[in-house]
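**Student:** From the sequence below, what's the structure:
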Amino acid sequence: MKRTFALLVLFASPAPSAALAEPWPALAHPQDAHVESIGERVRLNGVPMRLTRVITALPTEAAAAHYQHALGAPVAHAQTGHTQVLAQARGAFFITVSITPLPDGRSEALSAVADSRAAREAVGRPAGLTLPANSELLSDMESIDGTLASRQLVLINPHSLRTNLDRLSASLAARGLRPNGPPLADGDDALAQAFSGTAGEAQLVLVRRDGTTRAVLTLLSRQP
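**Tutor:** Prediction:
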């Protein structure tokens, strides 16, 4: 993705079994808007999502009114700073639209459609990778763009940079990924290590601050 998006993702109460076969809902965007699909095959913390970025000439209030009409009742409406957020449960899905003003008077709308049934099934989903002990997984983002599959894990734990590097390197070695030379260090507080192998590539960034290490691990692989 070209940008980092802050998404407000809430999940609805259990949907009836008849909703299991529901198609993904479509959202009508403003006329003449620029619509960019961020991902048709994205998972955030195990939850399938479809993300769309929209640039419209409408000012924020008009854009919010458009989406409120497009969603239909009932719609939850909240405002955080300059951003307006609309949210709606629709069968087995949950829809959010975040609308933010742009400096030139236009608006940017970020829509997320999440499969709320899959959200319940994803609770307790394993990371699929052996993490250092006492790690807390903050985020698990997966996406497929053509034949390139990516997964990014963000975690924190109390261990040193070296311990994290050793433990995560061992986990990656079990997947056939080996270090590309020595790690790059930025003082005593940050390390970066690249990996590659027949299974693909990986990038690991470790930052230690106030007795806590934050690790960002990005895995890349080619799909058939």
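
**Student:** make it CA atoms for all contacts and neighbour counts henceforth
**Tutor:** Fine.

**Student:** got the buried residues for the helix or strand containing residue 141?
**Tutor:** Using DSSP states H and E, residue 141 falls within strand 136-145. Buried residues in strand 136-145, counted by 16 or more other C-alpha atoms under 10 Å: 137, 140-144.

**Student:** now the strands for the chain?
**Tutor:** 34-44, 47-56, 76-80, 83-90, 93-101, 107-115, 136-145, 148-157, 177-179, 184-185, 190-197, 200-209, 212-222 (DSSP state E).

**Student:** Remind me what the fifth one packs against, helices and strands.
**Tutor:** Right, the one you point to is strand 93-101. helix 60-71, strand 83-90, strand 107-115, helix 116-121 (3 or more C-alpha pairs under 8 Å, 6 or more residues apart in numbering; DSSP states H and E).

**Student:** Enumerate every residue touching residue 97.
**Tutor:** By C-alpha atoms under 8 Å, 6 or more residues apart in numbering, the residues touching residue 97 are 67, 85-87, 109-112.

**Student:** ok, it to residue 41 distance?
**Tutor:** 18 Å (C-alpha to C-alpha, to the nearest Å).

**Student:** Equivalent analysis for residue 87, please.
**Tutor:** On the measure of C-alpha to C-alpha, residue 87 and residue 41 end up 21 Å apart.

**Student:** Would you mind telling me which of the two has the busier surroundings?
**Tutor:** More neighbours surround residue 87 than the other of residue 87 and residue 41, with 24 against 15 (other C-alpha atoms under 10 Å).

**Student:** before we go on, could you also do this sequence so I can check it against the first one:
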Amino acid sequence: MSDQTVAGEPNAPIRVLLVDDHAVVRRGVRAYLDGYADIEVAAEASSGGEALDGLAAMAAHGELPDVVLIDLLMRGLDGVAATARIVRRHPTVRVVVLTSFGERERVHAALAGGATGFLLKDAKPTEIVAAIRAAARGGVFLDPAVARRLTQEIVAPATGLASLTERERAALVLVAKGRSNQEIADELLISERTVRTHVSGVLRKLGLSSRTQAAVVAVREGMLPADP
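**Tutor:** All right, here's what the predicted structure looks like:
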């Protein structure tokens, strides 16, 4: 895997905290993330509790990571509980979770807890990199298989889409594609502040609490294909 950078991104690499209770998994993920110049593995943790302690120490030195990549199923404090606490204590840190088909309830709980990306544990290296980059930009990344599962079960008023303005619908589609507010602003030729207003309007009208939930609804309602 060759070094790659994201056009237009700052020179500083995206700092990542890896959280998994299997050392071999952490080593594997670190190995292929090290092949990208725009991503830096800042630290590792073997449990949710260790991750929270590490984040507290990093925050004290002004060195919080940009993204936490965390396994949902771990001994002790699992990824679900850790995700909610990370988002609450460190709102600037984005959380991408690793899951499997057998962790349906945990996926929903992590979604409610504020996770902004969902990957299957057998995700390709390029998918993990894409999810980390999207999270760092403030966007959303949903593994297509996870998205299909979530679209079958997430609760949101089916008629709510009719209340969205044309601009709100356009913003919703771009959110579901993983675009950040700035990228949406550039594409729609509006200000980033206006984008925030549109996204807030989408969440309010659909009775949702996060961009990730909005992305799931967009997929469920056929506003874009589940597969890329």
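
**Student:** Now the TM-score, please.
**Tutor:** The TM-score (TM-score structural alignment, normalised by the length of the first structure) is 0.24; 97 aligned residues with a C-alpha RMSD of 6.2 Å.

**Student:** Wasn't residue 111 of the second structure part of a helix?
**Tutor:** Yes - checked against DSSP: H, G, I helix; E, B strand; the rest coil, residue 111 of the second structure lies within a helix.

**Student:** Next up, the contacts around it.
**Tutor:** 212-213.

**Student:** Next one: it relative to residue 195 of the second structure, how far apart?
**Tutor:** From residue 111 of the second structure to residue 195 of the second structure the distance is 22 Å (C-alpha to C-alpha).

**Student:** just residue 86 of the second structure next, same as before
**Tutor:** 26 Å.

**Student:** same thing with residue 169 of the second structure?
**Tutor:** 11 Å.

**Student:** and what of residue 188 of the second structure?
**Tutor:** Look at residue 188 of the second structure and residue 195 of the second structure: by C-alpha to C-alpha, they are 9 Å apart.

**Student:** who has more neighbours, these two?
**Tutor:** residue 195 (23 against 15).

**Student:** so what's that one up against?
**Tutor:** 171, 181, 184-185.

**Student:** Closest one of the contacts of residue 97 of the first structure to residue 60 of the first structure?
**Tutor:** Ranked by distance to residue 60 of the first structure (C-alpha to C-alpha), the contacts of residue 97 of the first structure are led by residue 109 at 9.0 Å.

**Student:** Give me the nearest residue to the closest one, chain neighbours excluded.
**Tutor:** residue 99 (4.4 Å; C-alpha to C-alpha, 6 or more residues apart in numbering).

**Student:** And the one you found, how far from residue 142 of the first structure?
**Tutor:** 24 Å.

**Student:** go on, residue 220 of the first structure?
**Tutor:** Distance from residue 220 of the first structure to residue 142 of the first structure, by C-alpha to C-alpha: 10 Å.

**Student:** what do those two both touch?
**Tutor:** Common neighbours of residue 220 of the first structure and residue 142 (C-alpha under 8 Å, 6+ apart) are 149-151.

**Student:** sorry, back to before: the residue nearest to residue 109 of the first structure touches residue 60, doesn't it?
**Tutor:** Yes - between residue 99 of the first structure and residue 60 there is a contact under C-alpha atoms under 8 Å: 6.5 Å.

**Student:** Compare those two (neighbour count), which wins?
**Tutor:** residue 99 (26 against 22).

**Student:** Would you enumerate the residues in contact with the more buried one?
**Tutor:** 60, 63-64, 83-85, 107-110.

**Student:** now swap in residue 113 of the second structure and tell me
**Tutor:** 80-81, 83-84, 87.

**Student:** In helices, which of the residues you listed appear?
**Tutor:** 80-81, 83-84, 87 (DSSP state H).

**Student:** Top of those residues by number of neighbours, please.
**Tutor:** residue 83 (31 neighbours).

**Student:** how close does it sit to residue 202 of the second structure?
**Tutor:** From residue 83 of the second structure over to residue 202 of the second structure (counting by C-alpha to C-alpha), the distance is 24 Å.

**Student:** likewise residue 81 of the second structure?
**Tutor:** Residue 81 of the second structure is 27 Å from residue 202 of the second structure, by C-alpha to C-alpha.
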